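# here's a sequence, model it:
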Amino acid sequence: MTALDTPIVRIVVAEDRAPVRSGLDAALGHLPGVAVVGTATHHAQVPPLLDRHRPEVLLLGLALPGGDPIELTRAVRTEHPATAVIVIAVPPATNEQVLPVLQAGAAGWLPPAADRDTVIRALRTVVAAGAAPTRRPSSRDHRNELTAREADVLGLVAAGLTNAEIARRLSVSEATVKTHLNHAYTKVGLQNRAEAVEYAKRQGLGPAHGSQPD
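Here you go, the predicted model:
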């Protein structure tokens, strides 16, 4: 088995900015089990590449010229349901920019400078999920399974804060925020930030007044 525990994962990179592509090449270039089978620098180039290669993953630049990433994501999810869309968003990307694409069907998002381990985790998650996020929170109440800090973090995500803003709000490191989020995602059965927002709002989660870091 490969590092991704799956046969070759084919990836199409749709990103017009050369420095961003270089960063992705550096992260993807030496990953076993991964093959970049096409590169697009304009929205019009994406559909033919998907038709030709049927990739497992499309890395889609949020600012790719020539079209709307929301509409393209919807089209991919309709016409190529086996292809997961991961948005490439250069920080500081706001929830207002990323969330609509996630709601349109993207499986998640990555900064272009994501390190190798982050890229592996993202690819493993979407490949294991079979492209379309099919895991959903069950009807069982998971609130008692979350720690107070995990619930706080989910509530702040729903309030629109970035990981960095949550870290400052709770006086913890950004890495700690990511750890709490990963644990919460696993416990509740969430695939991405959009699902976390929906779950937190549905459960009425929010930061407890005066809560202290774990």
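# going forward, measure contacts and count neighbours with C-alpha atoms only.
Fine.
# remind me, longest helix of this structure?
In the chain, taking DSSP state H as the definition, the longest helix is helix 174-188.
# and it, what does it pack onto?
The helices and strands touching helix 174-188, judged by 3 or more Cα pairs under 8 Å, 6 or more residues apart in numbering; DSSP states H and E, are helix 148-158, helix 163-170.
# repeat the analysis, applying 6 Å as the threshold.
Contacts defined by 3 or more Cα pairs under 6 Å, 6 or more residues apart in numbering; DSSP states H and E place helix 174-188 against no helix or strand at all.
# quick one, it and helix 163-170 angle?
Put simply, helix 174-188 runs at 100 degrees to helix 163-170, going by axes from the mean of the first three to the mean of the last three Cα atoms, to 10 degrees.
# next one: the residue minimising distance to the centre of the chain from Ile88, what distance?
The centre of the chain sits closest to Gly108, judged by Cα atoms, centre = their mean, with a distance of 1.8 Å. For Gly108, the distance to Ile88 equals 9 Å [Cα to Cα, to the nearest Å].
# just Arg77 next, same as before
Distance, Arg77 to Ile88, by Cα to Cα: 17 Å.
# quick one, which of the two is more surrounded?
Set side by side, Arg77 and Ile88 show more neighbours around Ile88, with 27 against 19, by other Cα atoms under 10 Å.
# want to put them side by side, so please do this one too:
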Amino acid sequence: MTRVLVVDDQFLIRAGLVGLLRAAPGVEVVGEAADGAEAVALAARTRPDVILMDIRMPGLNGIQATERILAGAANEGDGPAPRILVLTTFDLDEYVYGALRAGASGFLLKDSGPERLLAAVAAVGGGDALFAPSVTRRLVEAFARQAGTGVGDGAEPPPDLAALTTREVEVLKLIARGLSNLEIADRLYISEATVKTHLNRTMTKLDLDSRAQAVVVAYETGLVTPGG
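Okay, here's the model as predicted:
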């Protein structure tokens, strides 16, 4: 059972999402929030597996809420952090980039159909942290040059990659290019399980929360370049 928290400041959108999710097998809606502050409080109390997070909200926005929820989960250290799926009205959104930079697992357009929404929740809940690699890569390429210039509140500089092994760097490059684990395994002549191991070690060394965040880091550090 995937436990989901729904966050959106527009009542009709939030109610529609809740109704759709409640009708889906294998999904339990553990709460709904109308703003970022309420989302942070509910996430701490209900410990959802997945959070559908509206990105543009008055007061505490989706970027700030994402940062606080993931920081709170890290401080608690009790079980995995929730995977945050950002909801947006258009894909090339610098707010979404800020949320991915903060550790969100991916994003979904609000006009996506019910099947795509449920597939996204299932994918993210199952650990597939990058739901749409090609679209996410395009978003990151569009805004990576703005790294450290105020995209999101309190944006931190990208981490140093010196701690990574040569193979971990290779895997990170290919992840940033939008390749799946299976495609990376074929490219490097290693097993898919080995790819996952390299990725997990990379994320641990760089203190990252999601695969999407790893893509952001790859661009911000210059490991890969837009259009390269």
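# residue in the second structure matching the residue nearest to the centre of the first structure?
Taking TM-score structural alignment, the alignment pairs Gly108 of the first structure with Gly106 from the second structure.
# wait, that match touches Leu85, no?
Yes - look at Gly106 of the second structure against Leu85 with Cα atoms under 6 Å: they come within range, at 5.1 Å.
# would you map the strands across the second structure?
For the second structure, the strands defined by DSSP state E occupy 2-7, 27-33, 50-54, 83-88, 106-109.
# contacts made by the longest one with the rest, please.
Strand 27-33 of the second structure has contacts (Cα atoms under 6 Å, 6 or more residues apart in numbering) with Met1, Thr2, Arg3, Val4, Leu5, Val6, Val7, Ala39.
# okay, and that strand goes to which residues in the first structure?
Per TM-score structural alignment, the counterpart of strand 27-33 of the second structure in the first structure is residues 34-40.
# and the matching stretch, how far out from the chain middle?
19 Å (Cα atoms, centre = their mean, to the nearest Å).
# mean distance between it and the second structure after superposition?
On superposition with the second structure, the mean distance recorded for stretch 34-40 of the first structure (mean Cα distance after the TM-score superposition for the first structure) is 1.0 Å.
# list the buried residues in that stretch.
In terms of neighbour count (16 or more other Cα atoms under 10 Å), stretch 34-40 of the first structure has its buried residues at Val34, Ala35, Val36, Val37, Gly38, Thr39, Ala40.
# tell me which of those is nearest to Gly66 of the first structure?
Proximity of those to Gly66 of the first structure, judged by Cα to Cα, is greatest for Ala40, which lies at 11.2 Å.
# now that closest one: how far from Gly61 of the first structure?
Noted for Ala40 of the first structure: a distance of 10 Å to Gly61 of the first structure, by Cα to Cα.
# distance check, Val98 of the first structure against Leu110 of the first structure.
10 Å.
# only whichever of the contacts of strand 27-33 of the second structure are buried, select them in PyMOL.
Buried subset of the contacts of strand 27-33 of the second structure, written as a PyMOL selection, criterion 16+ other Cα under 10 Å:
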select buried, resi 2+3+4+5+6+7+39
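# would you turn the contacts of strand 27-33 of the second structure into a markdown table with distance to Ala142 of the second structure?
Putting the contacts of strand 27-33 of the second structure into a markdown table (distance: Cα to Cα, whole Å) gives the following:
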| residue | distance to Ala142 of the second structure |
| --- | --- |
| Met1 | 36 |
| Thr2 | 32 |
| Arg3 | 33 |
| Val4 | 30 |
| Leu5 | 29 |
| Val6 | 28 |
| Val7 | 26 |
| Ala39 | 28 |
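# tell me, how many residues neighbour the closest residue to the residue nearest to the centre of the first structure other than its chain neighbours?
The shortest distance from Gly108 of the first structure to any non-neighbouring residue, by Cα to Cα, 6 or more residues apart in numbering, is to Ile86 (5.0 Å). Neighbourhood size, Ile86 of the first structure [other Cα under 10 Å]: 26.
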